[in-house]
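> here is a sequence together with a model predicted from it:
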Amino acid sequence: MAQHRFHKMHGLGNDFVIFDAREHDLALSGDQARALADRHRGIGCDQLIVMRPSQRADFFMQIFNQDGSEAAACGNATRCVVALAGRDVTIETGAGLLGGTLADGAVTIDMGLPGLDWNAIPLAYAMDTLTMPVGWEDLADPVAVSMGNPHVIFFVADTHAVELERLGPMIEHDPLFPERVNVNVAHLADDGLHLRVWERGAGLTQACGTGACATAVAAIRRKLVTGPVPVHLPGGTLIIDWQPGGHVQMTGPTTHVFTGEIDL
């Protein structure tokens, strides 16, 4: 019986099962990832991560969503694998190379340049991504940003008044978004941005790192805030810094919950 070691970690409650396959190869299918992510019959997680060898970086990070589909980027997972590595590293992802540094118990990730053009999100057809002329019921005029994965951001008066469990899947699967989309609802307060996220392929989560980055970029583009800005999610707070034309920097904590073994 082949046992495979894994780590259970989370960033602000956004939780992951992480396998380190840098020395011993691990073939993992989408169906297996979905079964492992099941909170009733598997280990349970929002995303499943496999650390693999890379010719361009310290390692490659493969990301499976809860539904078994793959994602190119995940900010909270990136912080977790940096903490697991225990040193400053460069990580290859489907969205490109990301740099991670450890300092004072927190992890800072250089998330790269945000995608702001309609075809970088991607959208199904050309439109202004700063004030999109579209809407779903009371959610209208969003901003679109790519952080290696597609995000649409709505600024609202009260994030908890939005039926995100119902509207999130509707927007995620709208034909306007050929690769589906992560749905963010944000409110600007005196202490920063307050955010709830419906994650593509995962649903509601305690935190979404790329969602926090995309929302901060959207707010800065609309001149609502300047960086760095605290982004408060149900699971805790991330600090996002972005100067227009530059890279997005994300800083936040990680938690190692336990280590285990499983027969796949």
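Structure's in. What do you need?
> from here on, just use CA atoms for contacts and neighbour counts.
OK.
> what are the ranges of the helices in the stretch 101-250 of the chain?
164-172, 209-221 (DSSP state H, counting those that start in this stretch).
> tell me which of those sits most buried.
Mean neighbours per residue, mean count of other Cα atoms under 10 Å, is largest over these for helix 209-221, with a mean of 27.
> starting at the chain centroid, how far to that one?
Offset of helix 209-221 from its chain centre (Cα atoms, centre = their mean, to the nearest Å): 11 Å.
> again with stretch 78-87
15 Å.
> same thing with stretch 129-138?
22 Å.
> now the end-to-end length of that stretch.
Using Cα to Cα, to the nearest Å, the end-to-end distance of stretch 129-138 comes out at 19 Å.
> I would like the residues contacting that stretch, please.
For stretch 129-138, the external contacting residues (Cα atoms under 8 Å, 6 or more residues apart in numbering) are 116-118, 127, 140-145, 167, 171, 218, 221-222.
> so for Glu23, what's the nearest residue that isn't a sequence neighbour?
Nearest non-adjacent residue to Glu23, counting by Cα to Cα, 6 or more residues apart in numbering: Pro53, 7.7 Å away.
> presented hereafter is structure B, for comparison with structure A:
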Amino acid sequence: MTELAFVKGHGTRNDFVLFDDRDNKFDLTSDLVRKLADRHAGIGADGVIRVVASRYIDEGAEILKSEPHATWFMDYRNADGSIAQMCGNGVRVFAAYLEALGLVSFSGGETITIGTRAGARTVSKQDGWYRVGMGTWSMPYATQAETSGYDATVTCTGLEPETSPRPGLSVDMGNPHTVIVVESTEQLRAINLQVAPHVEPVPPHGTNVEIVVPLNTTHAVNGHTQGHIAMRVHERGVGETQSCGTGACAAAAAVRYWAHAQHDDNSTPVPDSWLVDVPGGQVQVDFADDYVWLSGPATLVAHGTAHIELL
């Protein structure tokens, strides 16, 4: 019987099965990912993450040409077995797993670099939270967004009136997102995300959908105002999850963009730091122009052995 040693971890309850295959000897098939992620017949997770040396992965080897310290590659798969470019919560949990394996250390305040299919990502650790340099965000349909304020429409089950699509903003965080805003936390709770939101035009490679409500609270941090939003997310290939790291970044980026558009005279400063409440907890998103950092917890909760032939 083939056995697979694994660790279970989560970042604000966005949960993952992780395993160490640093020498690239394991055949991680889509079928096996689905079985491991199954919450009734498997271990259960939003995704599966494999640790592998970057030199064994084409994307990782390419990253090593410009980032020679990106020794380890995060091979991430969605629960449905599909390959994903990036996962912001997954990066933090991946870093915590590398730390537990003794492959990296943050004890001296080090910043590490890891490879992902969305490119190299830096990770540091402070006060128990992991801070990830997520790279730049962008709007794939910027011209339309700048003209109309939106570039897509989204219809959600349970969001009244259901026949009235909401304007959405497409945001690229290395993976695709579409963000809409609702008026209240009551509306946010009422949405049925067991049914996938309908996005028009239909994204060619699918999209994560974030539903956001701005909260009327701000915080002073080092003399600067910090914004505050709450969100829920429907992830492509997974369904609703308790949290989505890239989704939190996309949501904050969209709200920040819309706020800048409303206050283009600079009369009201728009925060560059945002607290994002998700069903699984809270993360923080910080901006420097178009560059994004994501900070939040990562927890390894269990380890064990999966009997693959029994899945």
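Okay, I see it. Predicted, not measured: the structure shown is a model, and the values here were computed from it.
> how many neighbours does the residue nearest to Glu23 of the first structure have?
18 (other Cα atoms under 10 Å).
> verify the contact between it and Phe59 for me.
Yes - assessed by Cα atoms under 8 Å, Pro53 of the first structure is found in contact with Phe59 at 4.9 Å.
> need the overlap of contacts for the two.
By Cα under 8 Å, 6+ apart, the residues touching both Pro53 of the first structure and Phe59 are Arg22.
> re earlier: buried ones from the contacts of stretch 129-138 of the first structure, can you make that a PyMOL selection?
Of the contacts of stretch 129-138 of the first structure, the buried ones can be selected in PyMOL as follows, counting by 16 or more other Cα atoms under 10 Å:
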select buried, resi 116+117+118+140+141+142+143+144+145+167+171+218+221
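> return the closest of the contacts of stretch 129-138 of the first structure with respect to Gln243 of the first structure.
Nearest to Gln243 of the first structure, judged by Cα to Cα, of those is Arg221 at 9.7 Å.
> just the contacts of stretch 129-138 of the first structure: which are in strands?
Residues of those located in strands (DSSP state E): Ala140, Val143, Ala144, Val145.
> mind putting the helices of the stretch 101-250 of the first structure in CSV, distance to His187 of the first structure included?
Output for the helices of the stretch 101-250 of the first structure, formatted as CSV (distance: least, Cα to Cα, whole Å):
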stretch, distance to His187 of the first structure
helix 164-172, 14
helix 209-221, 10
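> out of these, which is closest to Arg180 of the first structure?
Nearest to Arg180 of the first structure among the helices of the stretch 101-250 of the first structure is helix 164-172; the distance by Cα to Cα comes to 5.1 Å.
> and the closest one, what does it pack against?
Packing contacts for helix 164-172 of the first structure, counted by 3 or more Cα pairs under 8 Å, 6 or more residues apart in numbering; DSSP states H and E, involve strand 182-189, strand 192-199, strand 203-204.
> any chance of those strands in a markdown table with distance to Lys8 of the first structure and mean neighbour count as columns?
A markdown table is the format used below for those (distance: least, Cα to Cα, whole Å; neighbours: other Cα atoms under 10 Å):
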| stretch | distance to Lys8 of the first structure | mean neighbour count |
| --- | --- | --- |
| strand 182-189 | 24 | 22 |
| strand 192-199 | 20 | 24 |
| strand 203-204 | 19 | 18 |
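> which one of the ones you listed lies closest to Val82 of the first structure?
Between those, strand 192-199 lies closest to Val82 of the first structure; by Cα to Cα that is 22.0 Å.
> between strand 182-189 and the closest one, find me the angle.
Calculated by axes from the mean of the first three to the mean of the last three Cα atoms, to 10 degrees, strand 192-199 of the first structure forms an angle of 160 degrees with strand 182-189.
> helices and strands around strand 192-199 of the first structure, which ones?
helix 164-172, strand 182-189, strand 203-204, helix 209-221, strand 229-233.
> tell me which of the ones you listed lies nearest to Phe155 of the first structure.
With Cα to Cα as the criterion, Phe155 of the first structure lies closest to strand 182-189 of those, at 4.9 Å.
> the closest one: average distance to aligned residues in the second structure?
Strand 182-189 of the first structure differs from its equivalent in the second structure by a mean of 0.4 Å after superposition (mean Cα distance after the TM-score superposition for the first structure).
> ok, whichever residue in the first structure pairs up with Trp72 of the second structure - contacts?
Using TM-score structural alignment, the equivalent of Trp72 of the second structure in the first structure is Phe59. Each residue near Phe59 of the first structure by Cα under 8 Å, 6+ apart is listed here: Arg22, Met51, Arg52, Pro53, Thr90, Ile91, Glu92.
> wait, the third one touches Met61, no?
I take that to be Arg52 of the first structure. Yes - Arg52 of the first structure lies in contact with Met61 (Cα under 8 Å); the separation is 6.2 Å.
> can I get the ones in strands among the contacts of stretch 129-138 of the first structure in TSV with distance to Glu261 of the first structure?
Compiled in TSV, these are given as follows (distance: Cα to Cα, whole Å):
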residue	distance to Glu261 of the first structure
Ala140	46
Val143	42
Ala144	40
Val145	38
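> between those residues, which is nearest Ile153 of the first structure?
Using Cα to Cα, these come closest to Ile153 of the first structure at Val143, 5.1 Å.
> thinking again about what came up before, dump the helices and strands packed on helix 164-172 of the first structure into a markdown table; add distance to Gly252 of the first structure as well.
Output for those, formatted as a markdown table (distance: least, Cα to Cα, whole Å):
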| stretch | distance to Gly252 of the first structure |
| --- | --- |
| strand 182-189 | 19 |
| strand 192-199 | 15 |
| strand 203-204 | 20 |
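> closest to Leu238 of the first structure out of those?
Judging those by Cα to Cα, what sits closest to Leu238 of the first structure is strand 192-199, at 10.0 Å.
> quick one: map Asn175 of the second structure onto the first structure.
That one, Asn175 of the second structure, aligns with Asn149 by TM-score structural alignment.
> returning to what we had before: for PyMOL, what selects the buried ones among the contacts of Phe59 of the first structure?
Buried subset of the contacts of Phe59 of the first structure, written as a PyMOL selection, criterion 16+ other Cα under 10 Å:
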select buried, resi 51+52+53+90+91+92
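> closest to Gly13 of the first structure out of the helices of the stretch 101-250 of the first structure?
The minimum distance between Gly13 of the first structure and those falls on helix 209-221, with 11.2 Å, by Cα to Cα.
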